[in-house]
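# Sequence plus the predicted model coming up.
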Amino acid sequence: MKLQRIAIQEFRQFSGRLVIDDLQPGLNLFTGPNEAGKSTIAEAVRAVFLERYKASHLKDLLPWGLASGQPSVEVSFDLDGVACRLSKQFVTRQRCELRIGQAVFTEDEAEDKLAALLGFSRAARGPMKAENAGVPGLLWVQQGSTQEMRDSTGHAAQYLRDALTQLSGGSESAGEDALIAAVQRELRQLLTARTQKPTGPLAEAEQKLAALVASRAELQQQRQQFDDNIARLAAQQEAFDDAGRRRPWELHEQKAALAQQRAAALAELERSVQGLAQSLQVSEAELALSVQQEQGAVELEAAVAREREQFDAARAEVAAAQTAHAQAASSVAQFEQASAGASRALELANAAVTAADLRSQIEFYRAESARLEASIAEADKANEAVLQATREAAALEIDEAQLKRLVALDGELTVLRARTEAAMTRIEYRLSGELSVGDARISGTGVLRVDEEKRIGLGELGELRVIPGVSDLSAQLSALASLEARHAQSLQALGVGSVGDAQARHEQWKTLVAQQKSQAKILGVHAPQGIDALRTALASTAARLRTASERLASLPDVSAAPPLDDARRNADIARDALEAARKVLAQAAETRSTGVATAESLAAQLQRKEAQLADDAFRRNRSQWQANIIEQRVKVDALRTQREGRERELEAVRLDDPAAEAKRYRASAELARQEQHERQVRIAQLRSQLETMGASGLGERLAALDAQIEQATRRKDELSLRASALSLLDEVLVDERDAAVVQLRAPLTERLGHYLKRLFPQSGIALGDDLSPATLEREGRADLLDALSFGTREQLGILTRLAYADLLKTSGRPTLLMLDDAAVHTDAARRDALKRALIDAATRHQILVFTCHPELWDDLGVRLRALEDLKVA
């Protein structure tokens, strides 16, 4: 099958109509960047052949932004030398028409015919599924799926087997396959296909047997439990009767009562100890208060003595501070006089520096004024030259465009005059007499140009009629006259007599313009911002000169001024000394003030505390505090001795912890009563269970279950034996069929080897049952396809599809290969090998290659068709 033309309209990104014709029978390369529409073209071909035209899911084929579009695809192709055309319109006004030669098929009949021709099956409803794609799904590779082979080969496996059967000369036994299918159906009723686990009747038999065995085990467990319950009932009854005789709970209750009495005595002793502790705390607090009051009086006496000493020291410090303050004030006065003298010397030194700066500025301003006056003179001269050149250039200026037109007219006029001169009839004459030419007379020697019919009189001999031989001479003369008029008009417009005059005038104008620019540059050098700016700068410099001179005259006489650095250093030294003296004076004043304040404060505090010690009430209270201290110490010692004795008694009683013992004995009594009650309950439960189980007939039920288990075992063994026999028969039949398939695969294996040796010499591909590549065998090892790199699987995907296409072609099936960006993960060396394989396959098949890397495919010797060019066309 060879595509000849593809027409796509309102299909996804193609909102208009795209036509691709002149498709070659071999290799066709389509290039374009991402989203240029390459995959859309491939999808359009898939849709027109494979999709059902009435499918409702194809709304995604509508052009972008055009919800009311009518996607349609039409292809023209050749099938075994017969011209064919297929057209489909989707979404709205669906239609389908297939023409094969003179035969016309429409709608469902057309789609059934396509499926039979190309080797695929129609989807019952919805979109085309991968399992229905058949041969096109194998040979038409979508973007990013080159490396995926297993599913597409499996879906086309039946078509490939038919081709192999036709090529091998044998026949694949349909009866054998039917027998294998029948055996496998029977086997699948007993065992699962993948895990060989029981299913159907066999699983039911095993489940029934397992349930019966579990029931028997449960009954046996119940009988064992019956026997155990009889023994437990006897043991529980014996323990219940023994406890009823001993009654251990009563003994525990008696012990608990005695322990409770000891606990009450312990509580009374604890209360007595707490009372003594409280009395001791009160006495100790009273003693501490008396001691604290006496300690306060002692501390007051010590404070008075200490503060008297501090007051004497403070008065001595005040006297010393007053002496230091007087000395510091005298020093400050001396340093102030020295600092004032240094400041006057510094002012005179600064005035000397300022005078020197002003003299330097005066010299600079005088030099700048002279420079500006010279620049103004030169600038005026250059400005006058610019104005003169501008006036002269304006007088000679000529329109350059009109000059160009005049030169062009002059050239045309020269050429036309030469042509007219060449076309005119020339008669050279040398006469001894005189002849008439028209109304004129000629004689002597000359040249007569005949631009129209003329009569030459020969006297008695008659006359000659001269007719120019060029038929369009009159037209040339008319054109010449028109051109000469235009030429004269141009000369008049420019005000010149000839082209040479115009050109000479233009050259003079250019010379003057150049002079104008040259003088303008000179003016820019002298006055970059204009002559007015120079004059302004001159006036400003003169004003600054006057100001500097006036300032210099106002300065004092600086002939005796010291150096500025010495004056500044002396001033700094004097200022620092003055600041230091002032700080000393401030510190002495602060020390004097602080000493006076401290002495006054100490005098007031000392007077207040001495008055407090001399107070009669304070003396009486102090005597009372001292007497209370003696009495309270005796009382505290007695209470402490009594409390320690009681605490020793309490510690001895607490060692037995009577309250805990009472609680323990009560809990033991409760547990003994509860255990006796629980024994009574268990005895009743065991008697009830034994009565129930004894009446259920455990022995008869066990015997019936043993019979059912024997019957279920026989049924399960029968089904297992049947499953084993079917498995063995399936293995034998499949081995026989596989041996026949190996013979059928020979043509496909040969084609695979033909292409494979281009990339992988000395290697082979092992095929699976569905004829898809399973392993790559090379260098003594076999690698699963899934273990290979992405690029290697991609390359094998292309080569195997070429082999499948050869197989189908040889068996008479129509083939067409489409590769959409199929070798993007392939290195340069292997890509060259793939190209040679494609060139080889293109001699037998039509191949459409879509790529976004034209630079990698421009060496195949075929034309690269750019999508952008196709869109423009």
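In hand now; what should we look at?
# switch to C-alpha atoms for all contacts and neighbour counts from now on
Will do.
# quick one: contacts for the closest residue to Pro25 other than its chain neighbours?
Distance criterion Cα to Cα, 6 or more residues apart in numbering; nearest residue to Pro25, sequence neighbours excluded, is Gln846 at 5.1 Å. Applying Cα atoms under 8 Å, 6 or more residues apart in numbering, we find Gln846 in contact with 1-3, 24-28, 815-817.
# Look up how far Gln254 lies from Gln846.
114 Å (Cα to Cα, to the nearest Å).
# Would you mind pulling the contact partners of stretch 600-618?
300-301, 304, 307-308, 310-311, 619.
# again, 6 Å this time
Phe311 (Cα atoms under 6 Å, 6 or more residues apart in numbering).
# Please identify the helix or strand for Leu138.
Per DSSP states H and E, Leu138 falls inside helix 134-139.
# how about that helix: buried residues?
134-139 (16 or more other Cα atoms under 10 Å).
# got it, and stretch 676-696?
676, 679-680, 683, 686, 690.
# cool, and stretch 160-177?
Quick answer for stretch 160-177 (16+ other Cα under 10 Å): 160-161, 163-167, 172.
# For the stretch 351-500 of the chain, which segments count as helices?
Secondary structure of the stretch 351-500 of the chain (DSSP state H, counting those that start in this stretch): helices at 400-423, 473-494, 499-526.
# try it against this one:
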Amino acid sequence: MKLHRLTLTNYRGITHRDICFPDSGVIVVSGANEIGKSSMLEALDLLLESKDRSTKKDVKQVKPTHADVGAEVTAEISTGPYRFVYRKRFHKKPETELTVLAPRREQLTGDEAHERVRAILAETVDLDLWQAQRVIQSASTSATDLSGCNALSRALDVVAGEVDATPVAGAGPVDTLLVDRIDEEYRRYFTATGRPTGEWLTATTRLRSADEDVARCAAAIAEVDDAVRRHATLTRDLNALAAEKVAAAASLTAVRAAAEAIAVLTGELAQARVRAGAAESTHAASLATLTERRRTRAEIDERTATVTRLQQEAQTAADDADTAREMRVSADETAQQARTLLEACKQRVDAAHAAVALLADREEADRLAARIATIERHQRELDAATRDLAKITLTAELMSTIEKAAAAVDRAASAVDLTSARIEMTAATDVDVAVDGEAVTLQPGQRWSAAVTGATELDIPGVLTVRVVAGATASSTQAALDRATETLGAALREAGVPDLDAARALDARRQELQAAGRQVRAILAALSTDDSLDALRTRLADVRGRLPAEDGLFDATTAAVQDPAAQRRELIEATAAHQQALRDCETHAKVAEAAATLVTERELRAARVKEKLAVVAEELAAAGHRLAEARATVADDQLAVTTQADADAATAAAAEVARLTEELARHAPEEVAARLDEAERVAASAVARHDEAAEALREVAAQLKVFGTEGRKGRLDAAETERERAHADYGRVQRRARAAQLLRTVMGRHRDAMRSRYVDPFRTEVERLGRIVFGETFEVDVDSELRIGHRTLSGRTVPYDSLSGGAKEQLGIVARLAGATLVAKEDSVPVVIDDALGFTDAERLTRMAEVFDAVAGDGQVIILTCSPQRYAGVQTARHIELVT
């Protein structure tokens, strides 16, 4: 298939566009964004696939918005033996026209023309290949899938030696046709995912429904039999339950009589317990009064002894407090002496610190002066390097320009040597020759040669004149050399150097100065990390301002220079003495504090003992008063007699309660209560079960009457007959379905084995083209579906999905171009690349251009782009520029 011409009228924002495409090679169609490049491919698809009256969304979207007209698309296409012009107008006054130019002329319109084109394409074009051989903007990095392309499969079969190289017109490979028929038979019984469908699903559903009907009817018959059995059982159970109900009522009457006798005894026992409780309470009260009288007498005796003991403790605590006060006075005097010694030591340490600080200031001044001198020296070095660098006009960019110009001169000179003719002369005797007016003298055997890039005249005086004219190629290469030389000269003049070696030497000097400057700046930055030069100078002035006017440190009394080491030793000794005095002071202060604490504790103890003595004396007086009042009311002897009488009355009441309790126990009240509960439960259960059985018997009798009118046996016979028929149909369809499934599985296995054989030619072609782009170490792994799974480069293998966007896009284009080179000439379709290689760097673009040149043959490669400079390196490309 080849696209010769495409015309768009009123299509989206395109008023009119008519493009003629060359029959073969790389065609670059360029134009600005939104000028309608992608619309051309979209329009061709609509022309070939959609009817003129289609209301699909894709067709509606291409209607122009600036005018009430219909979009028109016209294409001239050749495929197989056919060449035709096909035109459609959509939306407004839709129409379709077809003119077949070869092999015989035809003219059709409307749906007839549409169906004719579809038939021609189905006969001569692998439509799957036509869709696969596209690189679209939105899917430029997706994996290429060529597995469904019959044309490519035939080509790979030929390369792999599977079939004859001559294709069969109008038909795919024999194996593909057979597999399609097998798939068609398989789809009669199974879906694409292997689930039953069609006849197989119908037979399965019918058998399952028949089995369910038989089970349902059999369950209904079993329900009738069960109801009959339940009616007989319930009749027997009802008679037995009536007798059980009478026996339970008689047993309940006897147990209730025994329970009433026990209730009488329980009442008498309750009254006896009340009387016994009252007697016990009276005895407890009199006993408590007697006990309290005894406790009060014991309390008076105990508190009398306590008063005597506390008087002795109070005298001892007062003596201890006097001793503690004397200790505190002595500790306070010792602590004051330690504080005086500590103050003297502190003054000695402050004097030593001041002397050492002056020593530190002098050392700090020396260190700062040395650091400032180092910074000033490196700053002078940096200024000198900066001045030398400012004198150099050569920059890195200009040097790069000079190097590129020199390389261009070398390439142009090599091209001149390759394309120019050469004149070679060997003298047989002494001879003078004029070359373009310049004399050349040759001695016998001497050889002379020169390249001819333009018209050159050789004159042997008195003998002959020869004029050599160079061809157009040599002239153009010489002109290119002249231009490259002029470019190099201009760059050298701009840099102020006579030649390339001088430029390189000057650039080396510039780089050396820049490196030295960077090194010095790094040193200055390190030296000035904490403070700037001005800050260092300010600090130096401050330190020197704190130093004495004389050079050195002097003793204030002797005016003699002190030894720094001795002064530091004095500081250490003074500090040690101060620390010892501080520790002694803290120790004596703690002793004084402990003495004060001891005084406080002993005084507090004496006060507490005195207070406790007063409290106990007061409690002793109160207890004596209470005892006197109690004896005035009841004497001790009379209280003892009353308590004994109350005890005897309580004992008699308790004996009566014990007698009644024993008599009640002989009647076993718990057992009688349990028997009463059990008798009541048995009687109630017998009545309930009797009523329940009677109700169930009535329900079963009513149910049997209804079953007799439903005809359940007849429905069971009909369901069993239907199940036998469904089972026969199921077995017949099952055999055909399993046979189709087995045949499809076997053919699929053989087809996969065949595909694995023709993967190698495809992979070889992909690697051949890919090595132009990625280098000689490039390898790919291709699966049976002709998809690239892994890429190997320099021994490193990376999955396709892990590659960069640019690498995926390049591999996608290489795979499609490899498919285009393998497909037979009569099966080829245009490869369309829509604005690709946007992720590709300049070096890869140059190599991709070589790939396009390598595949430029009989097929068409149509590139749609808004950046034609990406494809400037494609030498064989023909460019078509779109304008508004």
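It's in. Remember, it's a predicted structure, so these values are computed and weren't measured experimentally.
# Could you tell me the TM-score of the two chains?
After superposition, the two chains reach a TM-score (TM-score structural alignment, normalised by the length of the first structure) of 0.51; 613 aligned residues with a Cα RMSD of 7.3 Å.
# circling back: how about a markdown table for the buried residues of stretch 160-177 of the first structure, with distance to Pro248 of the first structure added?
Below are those laid out as a markdown table (distance: Cα to Cα, whole Å):
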| residue | distance to Pro248 of the first structure |
| --- | --- |
| Leu160 | 96 |
| Arg161 | 95 |
| Ala163 | 101 |
| Leu164 | 99 |
| Thr165 | 100 |
| Gln166 | 103 |
| Leu167 | 104 |
| Glu172 | 96 |
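# Nearest to Lys517 of the first structure among the residues you listed?
Leu160 (89.2 Å; Cα to Cα).
# Where does that closest one sit, in terms of helix or strand?
helix 157-168.
# Figure out how far whichever helix or strand comes after that helix is from the centre of its chain.
Downstream of helix 157-168 of the first structure, the first helix or strand assigned by DSSP H and E is helix 174-188. Its chain's average C-alpha position is 56 Å from that of helix 174-188 of the first structure, according to Cα atoms, centre = their mean, to the nearest Å.
# Show me which residues of helix 174-188 of the first structure are buried.
180, 183-184, 187-188.
# give me the stretch of the second structure that the longest strand anywhere in the first structure matches.
Scanning the first structure for the longest strand, with DSSP state E as the assignment, gives strand 425-437. Alignment of strand 425-437 of the first structure against the second structure: no match, by TM-score structural alignment.
# Now tell me what touches that strand from outside.
441-450, 455-457, 468.
# Turn these into a markdown table, columns for neighbour count.
What follows is those, written out as a markdown table (neighbours: other Cα atoms under 10 Å):
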| residue | neighbour count |
| --- | --- |
| Arg441 | 11 |
| Ile442 | 16 |
| Ser443 | 13 |
| Gly444 | 11 |
| Thr445 | 11 |
| Gly446 | 12 |
| Val447 | 10 |
| Leu448 | 14 |
| Arg449 | 14 |
| Val450 | 17 |
| Arg455 | 14 |
| Ile456 | 18 |
| Gly457 | 18 |
| Pro468 | 18 |
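# Just the closest of these to Ala539 of the first structure, please.
Using Cα to Cα, the contacts of strand 425-437 of the first structure come closest to Ala539 of the first structure at Arg449, 81.3 Å.
# Find the nearest non-adjacent residue to that closest one, please.
With Cα to Cα, 6+ apart, the residue lying closest to Arg449 of the first structure is Arg426, at 4.6 Å.
# and the gap between the one you found and Leu202 of the first structure?
Distance from Arg426 of the first structure to Leu202 of the first structure, by Cα to Cα: 127 Å.
# what about those two, which has more around it?
Leu202 (22 against 14; other Cα atoms under 10 Å).
# For whichever strand or helix holds that one, name the packing helices and strands.
Per DSSP H and E, Leu202 of the first structure falls inside helix 200-246. The contact analysis (3 or more Cα pairs under 6 Å, 6 or more residues apart in numbering; DSSP states H and E) places helix 200-246 of the first structure against helix 698-744.
# Moving along the chain from the helix it packs on, name the first helix or strand you hit.
Following helix 698-744 of the first structure toward the C-terminus (DSSP H and E): helix 746-759.
# and the next helix or strand after that next one, what does it pack onto?
Next helix or strand after helix 746-759 of the first structure toward the C-terminus (DSSP H and E): strand 763-767. Under the contact definition 3+ Cα pairs under 6 Å, 6+ apart, strand 763-767 of the first structure sits against strand 773-778.
# Which residue of the first structure is paired with Thr597 of the second structure in the alignment?
Checking TM-score structural alignment: Thr597 of the second structure goes with Gln587.
# Most neighbours among the contacts of Gln846 of the first structure, which one is it?
Thr815 (24 neighbours).
# And that one, what's its match in the second structure?
Checking with TM-score structural alignment, Thr815 of the first structure has no match.
# Relative to the whole chain's centre, how far out is the longest strand of the first structure?
Using Cα atoms, centre = their mean, the offset of strand 425-437 of the first structure from its chain centre is 100 Å.
# one step back: give me the mean distance between the host helix or strand of the match of Thr597 of the second structure and the second structure.
Element membership of Gln587 of the first structure [criterion: DSSP H and E] is helix 564-613. Helix 564-613 of the first structure differs from its equivalent in the second structure by a mean of 2.1 Å after superposition (mean Cα distance after the TM-score superposition for the first structure).
# other SSEs contacting the longest strand along the second structure?
Longest strand of the second structure, by residue count under DSSP E: strand 2-11. Secondary-structure packing of strand 2-11 of the second structure (3+ Cα pairs under 6 Å, 6+ apart): strand 14-20, strand 72-79.
# List the buried residues for the last one?
Of the residues in strand 72-79 of the second structure, those scored as buried under the neighbour-count criterion (16+ other Cα under 10 Å) are 72-79.
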